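**Q** below are the sequence and a predicted model; questions follow.
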Amino acid sequence: MQATDPVTLDNCADEPIHIPGSIQPHGALLAFDLAGALLAWSDNAPQLLGLAPALHMPLDALPLPPEVHEVAAECRDSIEDGEAPASALEVAIGGLQFDCIVHAYQSRLIIEFELRETPSDAVAAFALKAHAAIDRLKRQKSIDALLQLATEQVRAITGFDRVMGYRFHQDDSGDVTAESRRDDLEPYLGRRYPASDIPAQARRLYIINTLRLIADVGYTPAPLRGRAGDAPLDLSHSVLRSVSPIHIEYLQNMGVGASMSVSIVVNGRLWGLLACHHMAPLQVPYSIRMAADVMAQVIASLVQSIEARERSKLVEQSAEVRTRVMETLLHHDEPARALLQHAPSLCESLQVEALVVTQYGKIMVHGDIDAALAARMVASLPEGEGGNDLVERIAVTDWPQEIQAALAPWAGLLALRFDPATSGWLLGLRREQIHTIRWAGRPEKVVVAGPLGPRLTPRGSFDEWREMVRGRAVPWDATEKLAATQLLGEMHRASVAKHIETDRARAQLLAMLGHDLRGPLHSINMAATVLQHGGAASTMSSRIQASSTRMERLISQVLDMSRINGGLSLGLTRSEVDLVVLLQDLLDEARLSHADLRIETSLPPTLLAQVDGDRMVQVVSNLVSNARHHGTHGEPIHVLLSDQGDKVLLEVRNVAPEIPAELVPMLYSPLKHASVGNVRNRGGLGLGLHIAQEIVQQHGGEIAYRYESPQVVFAVTLPRT
């Protein structure tokens, strides 16, 4: 008993529809190599063309009309990289009229003869209608109006009973947004078709060959004879290419007798389709089909222009909002509160229904959102300056599991971290979209015995089925995300400017403290020393001296803080720390902040050392962050900790190219030239390793780089005590 493959959508998606081995029988096909030797022909070629084909027969020896030989020669002369575009002409053979189409693909010259019953003068009249239709299309101002007019005009010049205008979504499902039909036919306007109705390989053909006709859905394929070479004959650009039996079932289930599809391709993507159906067989002449194809190209160009105009308008509005926000942030002492002043315009720019602003742990909201829920949303965001500054969530399932049950009615999040140093976030929220989609039949396909055995076949009927979509928000489109990214950039610049201003003021204050207090403190110390020799006054003098010492210590701490901010020496507070627990907590946070981050560890059960725990977290965070930014994407980061007797060895390894030898001596230097402007260096000035080295050295240890192909290794050695 022969085993059958599992029934999945791959049965449809893997079907080799570009090499069917047959053509539709309303025409004949001849295929040659580039030298003109006959390689393959359709089974009906002798009958339709009056030929007696034989393998390797020269093209010049075939009794074809002279003009066919001329066009074939021109096509062969224009071949580049095995391909040449199609050329067409009208020919008569044995009392039959044909549209002859010649093209080259994959180093095969393909000549097709498509039967035509429509007189030439009728074809010319339809072509004139198409020219007038194109002029009307160019005057449309909206995409909906453009598609509706297109369906009406294509139906007028082709004679189909129904023409539908599809518009595809990001998930490749498609809505019928325009329709022109015979009055007695059921309307399909407004229905959605699942992405699986057009498998990936069919989408590819829709893009590279933008028009396809099935003149008679009930046709019997004409098989190809001969031998096309080592590989089957690729009919991707053929006008007579036979189509998938599954698609034939699909059309028959709709009661369709003939079908034509015209692709609308925008920026290399299948943006939409003009889908034409006739309830009986219908042969549309090649010239008329090409007129419809030209109309689709005009539509694609107009769609691109309309969308660009709409994007430009949104970008302009967003720019005005950014300018106002920037001015407010620069002149306001509380940036978070300043952002709320622009909440309505920010909601419009980001296309959100509520805002949450947080900074320094303070949370403020705009819109119908509970403050407690807003706080939980903020807590769910990544921590630390190494995380993403723009976080997008579309569905409830994108949020951490512990908050999902409390989210209703919210589902979508676009969060902008405008100031990492102060945990400043701007959160835009979208509600859950509970809406009904009018699916054209159930999106699932049922398993039945189709023409190729047990497999997924098209739906048996197109009864309308309503699917409630829950737990998802409307996704942000590219224009909206661009507006968010630009707003984030402006807010970052405002935050940096504010920090520079604050640091300058702090430095001036510290200078004043150092200058103005040092003298009085020195005098107090001198007086205390004199009084200390006075017997009865010794108690008071001791208090004065203790107070002045305490004041000096406070000033030193303030100055130390300033030196730390300037990347100078760092004070350490040592205590006994279990480095295993410290690393596990840190790496768990890193995994939560970066879902795609793979970290593998080799840690002992426990390892105690006398260190400053907070500073060691800073060292490891920097090394892991560097490994994530500079390592090969998808490869794990390895963190190893081992006991070396009176020392501790910590290694962070990642797969990456070797650091150039000329850069190694400057690896721990601040403000490295190689780091400035480096797109892979998020810090921008290379201070991370410099500070890490300072911390390690002040612990009495050392940090070293080496390369063990294919891994970059940073090793930290610390004394246990």
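**A** It's in.

**Q** C-alpha only now, for contacts and for neighbours.
**A** OK.

**Q** can you give me the helices in the stretch 51-200 of the chain?
**A** 66-77, 120-137, 143-158, 200-208 (DSSP state H, counting those that start in this stretch).

**Q** residue ranges of the strands in the stretch 251-400 of the chain, please?
**A** 258-266, 269-278, 354-359, 362-366, 390-393 (DSSP state E, counting those that start in this stretch).

**Q** give the buried residues for the helix or strand E694 falls within.
**A** If you go by DSSP states H and E, E694 is part of helix 687-698. For helix 687-698, burial by neighbour count (16 or more other CA atoms under 10 Å) applies to 687-696.

**Q** got another, please set it beside the one above:
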Amino acid sequence: MTTEPLPCHPSHQPCDEIQIHLIGQIQSGKALVAVDLAAGTFTHGSKGTEAITGSQMEHHPASWVPLSHLSALQRRCGTWRGRGPMPAVIEPLSGPPIQAWVYLSGSSLVFEWDCQDPLPTVAEDWDLEVKECLEEIETLPTLDEKLERVVTRIRDLTGFDRVMIYRFHEDESGEVVSEARRGDWEPFVGLRYPATDIPRPARELFLRNDLRLIGDIAAKPVPVHGAEPLDLSLSRFRQPAEVHIEYLGNMEVAASLVTAIRVDHKLWGLISCHHGTARPLTSRDQSRVSALTGHLAVDLAGAAREQRLKDELACARLANKLVQCVTLTTDWAPVMMSISSDILRTMRSDALVLHLDGTTYISHGDIPPAEVESFIQANGPQLRNRIHATHHLTGSLKDAAGLAPYAGGLWISLSAFRDDCLLLLRKEQRKNVRWAGNPTETTVLKSDGRIGPRNSFAEWAEEVTQKSTPWTPCETEMAEVVRSTLIDIVITSQGFRELVETPAARRFRIAHEETVQPLVFADPDGRIVYRNRSALDDGLSHLTTLDELSVWKTDMERFPERLAEIQHSSTPLRFTTEGRHFELARLVEDEELHGYSLRVIADS
């Protein structure tokens, strides 16, 4: 078994490709050992731990800590629900107790500790101190006040020169939204940083490991020896990638502490702390920072849930109003437009367009109808049967320039066969974004081939135009409710009335209502609007649209293409699947398509 440190030259790779969890090093002044209890061996050890592991890791773990204690720690780690490593006090057979961080990595139980970290004394009731701080934050009425108090408290607790709360935007860039700093340090509040400043691997690790501490960027790292790379995803003291060390140096930062704010299993933002000189932090203070960050995340999650409940209630009321207004009439488009103000208010939109059966209705928007119709014709075919949200219409859809001053759109398709849709529009929101450096110059290619981070953070202004307020995930979910209401209740009920009362359908329905062979009717858009009694007890009872037939395995070649061609063919489509023979035919009256019939004509 080799005990050489794992080689790592991350600065020759793009940041998104660096496997930072396999870096093979921990920070200066820290120690790491890993044990495989099933094998009874040490699997890894940092330089300087040879007295524990043996020079060739030949010692048995029980010679360091009693086996019963190691087994208990492994069980506790298996049920640990915190993000990151588990704090624990280790009591070696010889030497003083160790304040350690413990976690599982593959089959190994890993121990890390700061060689200078003192054990907390009984007199240090830091739990009470943190509780008082949390209660203080809880009483504050607004989010801005809570954020301001959190950064102030963390700066008081840690002594860092700057503490920032960094919130992610929809494009994964981040903005400093609150800050507590040393008086002679330049303010960062309001500055935006590009998404590349926090690469994808780092974001993924923050979802698993809530805190990253770099006590001294200039200190020499300690290699970790082992036969195989050790996954340090949950490590508290993993050595940062070389490119990140250089990035901090370019900012004139000597020590860094970052904790992740996770809301609903996603990164809401980070609390980032900077110091001008080396800054160690005890495990006690690390836990205090984690507690404050976790409490803020709970507050944010609670506020998000409260807003979501309000939105869901408003959406339910809107859906109920839609049903009440339009189900009792066959000409429901004008009725729907009469409640457009309710739709716009619930969906936080500025204008509404309804395109139905070739007719376009516009509410609260001063847009030329010809421009709207051109936009719908250009985009309708690829947006059928789906919802599409964009805050940059001209950048994502065709022929959108004519919709000015509207820059954002939420397309709610109402048909799988036609361009029928409900389109919600938002006005352009012009704004000036203050970037910390040019966001397009995120890396530097050096003469030796290394990829380095940007070295300029001078404020760089950008005027953002032709964009609206982005649509939130909750708003797109509400759009799905509106779509389902219109399709499943309104349009389908209207289609049922229109379809089953046509002479052709009436004759067909009467002839087959009592037959043992299942029969369903679909409207011209392919939505199932009627089933006879046999179909209700048959597998066809789960069919909702004719589109679903395209995934059936039949005896017909090019079946999906033939299925699509039925719209223009007077010849019924006959096919067999799973031993059953089907016939799909158009229902036509006076040369007008009223729908489709699908029936089982024979069972094998």
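**A** Cool, got the structure. For clarity, every value in this text was computed on a predicted model and none was experimentally measured.

**Q** quick revisit: closest to L641 of the first structure out of the strands of the stretch 251-400 of the first structure?
**A** Distance to L641 of the first structure, taken as CA to CA, is lowest for strand 390-393 among the strands of the stretch 251-400 of the first structure, at 32.5 Å.

**Q** quick one: buried residues of that closest one?
**A** 390, 392-393.

**Q** how far apart are it and its match in the second structure?
**A** Its aligned residues in the second structure lie a mean 3.7 Å from strand 390-393 of the first structure after superposition (mean CA distance after the TM-score superposition for the first structure).

**Q** and the next helix or strand past that strand?
**A** helix 401-404.

**Q** tally up the residues packed near E306 of the second structure, please.
**A** Using other CA atoms under 10 Å, E306 of the second structure has 12 neighbouring residues.

**Q** measure it to V263 of the second structure for me?
**A** According to CA to CA, to the nearest Å, E306 of the second structure and V263 of the second structure sit 13 Å apart.

**Q** repeat for L313 of the second structure
**A** Counting by CA to CA - L313 of the second structure and V263 of the second structure are separated by 22 Å.

**Q** check C77 of the second structure too.
**A** C77 of the second structure is 23 Å from V263 of the second structure, by CA to CA.

**Q** which part of the second structure lines up with stretch 297-310 of the first structure?
**A** The alignment of stretch 297-310 of the first structure onto the second structure (TM-score structural alignment) spans residues 294-307.

**Q** what comes into contact with that stretch?
**A** With contact meaning CA atoms under 8 Å, 6 or more residues apart in numbering, stretch 294-307 of the second structure is reached by 134, 146, 150, 261-264.

**Q** now with 10 Å?
**A** 134-135, 137-138, 143, 146-147, 150, 210, 259-265, 267-269, 288-293, 308-313, 474 (CA atoms under 10 Å, 6 or more residues apart in numbering).

**Q** which helix in the second structure runs the most residues?
**A** For the second structure, the helix with the greatest residue count under DSSP state H is helix 283-326.

**Q** before we move on, back to that, the more surrounded of L313 and V263 of the second structure?
**A** V263 (18 against 13).

**Q** how about the strands of the stretch 251-400 of the first structure in JSON lines, adding distance to S669 of the first structure?
**A** Listed next are the strands of the stretch 251-400 of the first structure as JSON lines, based on distance: least, CA to CA, whole Å:
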{"stretch": "strand 258-266", "distance to S669 of the first structure": "49"}
{"stretch": "strand 269-278", "distance to S669 of the first structure": "47"}
{"stretch": "strand 354-359", "distance to S669 of the first structure": "32"}
{"stretch": "strand 362-366", "distance to S669 of the first structure": "37"}
{"stretch": "strand 390-393", "distance to S669 of the first structure": "30"}
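
**Q** so which of the ones you listed is nearest L185 of the first structure?
**A** That would be strand 269-278 among the strands of the stretch 251-400 of the first structure, by CA to CA, at 10.6 Å.

**Q** onto which residues of the second structure does the closest one map?
**A** Counting by TM-score structural alignment, strand 269-278 of the first structure sits on residues 266-275 of the second structure.

**Q** in the matching stretch, what's buried?
**A** 267-275.

**Q** need the winner for burial among the helices of the stretch 51-200 of the first structure.
**A** helix 143-158 (a mean of 21; mean count of other CA atoms under 10 Å).

**Q** average gap between it and the second structure?
**A** Mean for helix 143-158 of the first structure is 2.2 Å (mean CA distance after the TM-score superposition for the first structure).

**Q** report the inter-axis angle for that helix versus strand 269-278.
**A** Computed by axes from the mean of the first three to the mean of the last three CA atoms, to 10 degrees, the angle separating helix 143-158 of the first structure from strand 269-278 equals 40 degrees.

**Q** helix 143-158 of the first structure packs against which elements?
**A** helix 120-137, strand 162-168, strand 174-181, strand 269-278, helix 286-331 (3 or more CA pairs under 10 Å, 6 or more residues apart in numbering; DSSP states H and E).

**Q** any idea which of the ones you listed gets closest to P223 of the first structure?
**A** helix 286-331 (22.0 Å).

**Q** mean per-residue distance, the closest one versus the second structure.
**A** Helix 286-331 of the first structure sits 1.8 Å off on average (mean CA distance after the TM-score superposition for the first structure).

**Q** and the angle from that helix to helix 120-137?
**A** Using the same axes, to 10 degrees: helix 286-331 of the first structure against helix 120-137 is 10 degrees.

**Q** quick one: which of the buried residues of strand 390-393 of the first structure is nearest V617 of the first structure?
**A** For the buried residues of strand 390-393 of the first structure, the nearest to V617 of the first structure is L390 (24.3 Å; CA to CA).
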